[in-house]
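Q: Pasting the sequence and the predicted coordinates here, then a few questions.
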Amino acid sequence: MATASKQYEELTVESAVALARTHYPFPEGAALECDEIGDGNLNYVFRVADPESGKSVILKQALPYAKVVGESWPLTLQRAQIEADALRKHGEFVPNLVPTVYATDAVLALTVMEDLSHLTIAREGLIAGKAYPQLSTDIGEYLARTLFQTSDFALHPFEKKELAAAFSNPELCKITEDLIFTDPFFDNETNDFEPELKEAVEALWANKALQLEAAKLKFSFLTEAEALLHGDLHTGSIFASDSETKVIDPEFAYYGPIGFDVGLFLANLIFQSLTRNGDQRNVVNSHIERTWETFEARFTDLWKNKGIEAFQQTDGYREFIIEKIFRDALGFAGCELIRRTIGLAHVKDLDGIEDDSRRIELKEQALHLGEKLILQRAEVKSIYEVTALIGEAE
């Protein structure tokens, strides 16, 4: 009799424990405890632990639909393998900045990985006022190493194009194309904002110059396969402490413009900066500046020491590339500021503000700053001008 082939099924606490025993070296006979700890929109996340030995592991399973909407929004399960492969590829360059992947199961859309629950989600910590002194240096390092090392500047063209094909991720890219680059700039039913923002939002929709620049940025996202992106690098995709940083959740990974990852991270720091005043704002602004400073310095070092491009030594070429990345990053940051304010998926940095008038005021600032970064991205020449614009948004 033929054996029935294994099929996808959603994990339960019981099945998660059984799989954890299979894929992680828990002591034989250990009394394992399991909790479902996921708070995202696309996955189940189980933590399985042995209290006696202190060992623990994370099991992450992709769902065939978006939890935020339901089964009416189907999603590919292939994203789980893309996420695991991206963690492994990026781990080749920054093993200290991503979780270790222990095992995968393509049929179950399952990844078994290092437990990072001793750390805090960076967004939550920043909202609580934590400084995270290593955050911007670590993320600048992560961005420079993962993006440079997966680009044509470091890889043989055959290897780079093979990777670009392997990380084709059309379904999740379509989510980005719609939710970041399209829907917020039109009167689309996916948008979500308070009635008090209606006047500002309608002015944004009527801004034809802004729509044109958003279209250009979307075209860049669609067509420029520069490096292997994380694809969704916000402060909710980072675990951190005062001495450790780990980037998680690269299920949106694909080959795209280098400035996209940079811009999304900067935008999410900008949200936090807008909510602060005085020295507290300076702390976050220092992170914004240091992220770019670290990225530029490390990218330059890699260019000089690891680059294989024939024009590597051509005067002005490196400067041209870095300027393009910076300009792109500002535009993408602007799109992120707008979409997280009036689009489908918001950020707790703003939505968590209980004072209605203060929340609306900050959201209007985010919209205006987003417009400015998109429209003036070719005129802003330094990261210090960016942090100055945050103060001007008030």
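A: Cool, got the structure.
Q: From now on I want contacts and neighbour counts done on CA atoms only, so please keep to that.
A: Will do.
Q: Quick check: N305 vs K324, distance?
A: 21 Å (C-alpha to C-alpha, to the nearest Å).
Q: Among those two, which residue is more densely surrounded?
A: Higher neighbour count among N305 and K324: K324, with 16 against 10, using other C-alpha atoms under 10 Å.
Q: Now the closest residue to the more buried one other than its chain neighbours: which helix or strand?
A: Nearest non-adjacent residue to K324, counting by C-alpha to C-alpha, 6 or more residues apart in numbering: G259, 7.9 Å away. G259 belongs to helix 258-274 when elements are defined using DSSP states H and E.
Q: And for that helix, what's in contact with it?
A: Contacts to helix 258-274, defined as C-alpha atoms under 8 Å, 6 or more residues apart in numbering, come from residues 126-127, 143, 147, 221, 226-227, 229-235, 281-282, 284-285, 287-288, 291, 324-334, 336-337, 349-350, 362, 365-366, 390.
Q: which stretches of this protein form helices?
A: 13-23, 78-91, 122-127, 135-149, 157-166, 170-179, 198-205, 208-223, 258-274, 278-306, 317-342, 348-351, 356-375, 383-392 (DSSP state H).
Q: how about the ones you listed in TSV, adding distance to T104?
A: Compiled in TSV, those are given as follows (distance: least, C-alpha to C-alpha, whole Å):
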stretch	distance to T104
helix 13-23	9
helix 78-91	7
helix 122-127	26
helix 135-149	22
helix 157-166	16
helix 170-179	20
helix 198-205	43
helix 208-223	29
helix 258-274	25
helix 278-306	31
helix 317-342	31
helix 348-351	31
helix 356-375	39
helix 383-392	40
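Q: try this one next to it:
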Amino acid sequence: MTKERAYFEYLGLKEEGCLSPEYVPEVYHFDRTMSLIGMRYLEPPHIILRKESTARIEYPLLAEHMADFMAKTLFFTSLLFRTTSEHKRDVAEYCGNVELCRLTKQVVFSDPYKFSQYNHWTSPYLDRDAEAVREDNLLKLEVAELKSKFCERAHALIHGDLHTGSVMVTRESTQVIDPEFAFYGPMGFDIGAFLEI
């Protein structure tokens, strides 16, 4: 991955932070040449949600916080709220995040449905299931349609990698981090990625 991803992470943090400051750590400084982001430290007991999810620890405010975060960031960066000029300007800015969009297309919409060095499963127990996915042409057609939507629909600014590893939590706080995959894409991508967990 290129070091330019830090620039898009910075842009994403700044925009999401303006729209949902209660859910995004404040950015204090960015140096594009050095790919350096200075931001608020998320003090303990903040912990990556993935660790807590696998331990089956519940966070009573998580759903409300994430719904609020997504509603604000998706609505206020879309044409439902912004002017056409503002929207096109921002779409153009984020079009530069080519490398990470390419990576998402590969990891989400291509590799799982074919033989790839990056695919791993519990063999031999899931060998038949992996083969069934690779041979399911109807599934591949559906995924190709979703890939087309991912590439072509610039609904709103999306995080682009919104999963349990990109959220830090306490019982009272939810913080969304790591938007280096941010770009203007289909609103449903972030929503679906987070709900998948």
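A: Arrived safely, thanks for sending. Computed from a prediction, not measured in an experiment: that's the story for all the values here.
Q: thinking again about what came up before, please check the contacts of helix 258-274 of the first structure and keep the buried ones.
A: Among those, those buried by neighbour count (16 or more other C-alpha atoms under 10 Å) are 126-127, 143, 147, 221, 226-227, 229-235, 281, 284-285, 287-288, 291, 324-334, 336-337, 349-350, 362, 365-366, 390.
Q: counterpart of stretch 58-70 of the second structure in the first structure, which residues?
A: Using TM-score structural alignment, stretch 58-70 of the second structure lines up with residues 131-143 of the first structure.
Q: Determine how far the matching stretch lies from the middle of the whole chain.
A: Remark: stretch 131-143 of the first structure is offset 14 Å from the chain centroid, using C-alpha atoms, centre = their mean, to the nearest Å.
Q: Also stretch 83-91 of the first structure?
A: 14 Å.
Q: Check stretch 288-296 of the first structure too.
A: Taking mean C-alpha positions (C-alpha atoms, centre = their mean), stretch 288-296 of the first structure and its chain are 17 Å apart.
Q: That one aligns to what range in the second structure?
A: Using TM-score structural alignment, stretch 288-296 of the first structure corresponds to no residues of the second structure.
Q: Any chance you could list what contacts that stretch?
A: Contacts to stretch 288-296 of the first structure, defined as C-alpha under 8 Å, 6+ apart, come from residues 136-137, 139-141, 143-144, 266, 269-270, 322, 383-384, 387.
Q: Any of those buried? List them.
A: Using 16+ other C-alpha under 10 Å as the burial test, these include 136-137, 139-141, 143-144, 266, 269-270, 322, 383, 387 as buried.
Q: Tabulate those residues (CSV), appending distance to P184 of the first structure.
A: Below are these laid out as CSV (distance: C-alpha to C-alpha, whole Å):
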residue, distance to P184 of the first structure
S136, 28
T137, 31
I139, 27
G140, 28
E141, 31
L143, 27
A144, 29
L266, 19
L269, 20
I270, 19
I322, 28
I383, 26
T387, 24
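Q: Pick the one among these closest to E199 of the first structure.
A: I270 (22.9 Å; C-alpha to C-alpha).
Q: From D138 of the first structure, how far out is the closest one?
A: Applying C-alpha to C-alpha, the value for I270 of the first structure to D138 of the first structure is 18 Å.
Q: Ok, N169 of the first structure next?
A: Taking C-alpha to C-alpha, one finds N169 of the first structure at 26 Å from D138 of the first structure.
Q: more crowded one of these two?
A: Taking other C-alpha under 10 Å, N169 of the first structure and D138 do not tie; D138 has more neighbours (23 against 19).
Q: ok so, going back, out of the helices of the first structure, which comes closest to A62 of the first structure?
A: helix 78-91 (5.8 Å).
Q: Tell me the mean distance between that closest one and the second structure once they are aligned.
A: With mean C-alpha distance after the TM-score superposition for the first structure, helix 78-91 of the first structure departs from the second structure by a mean of 0.9 Å once superposed.
Q: Contact partners for the spatially most central residue of the first structure?
A: Computing the C-alpha centroid of the first structure and ranking residues by C-alpha atoms, centre = their mean puts L233 first, at 1.4 Å. Applying C-alpha under 8 Å, 6+ apart, we find L233 of the first structure in contact with 250, 261, 264-265.
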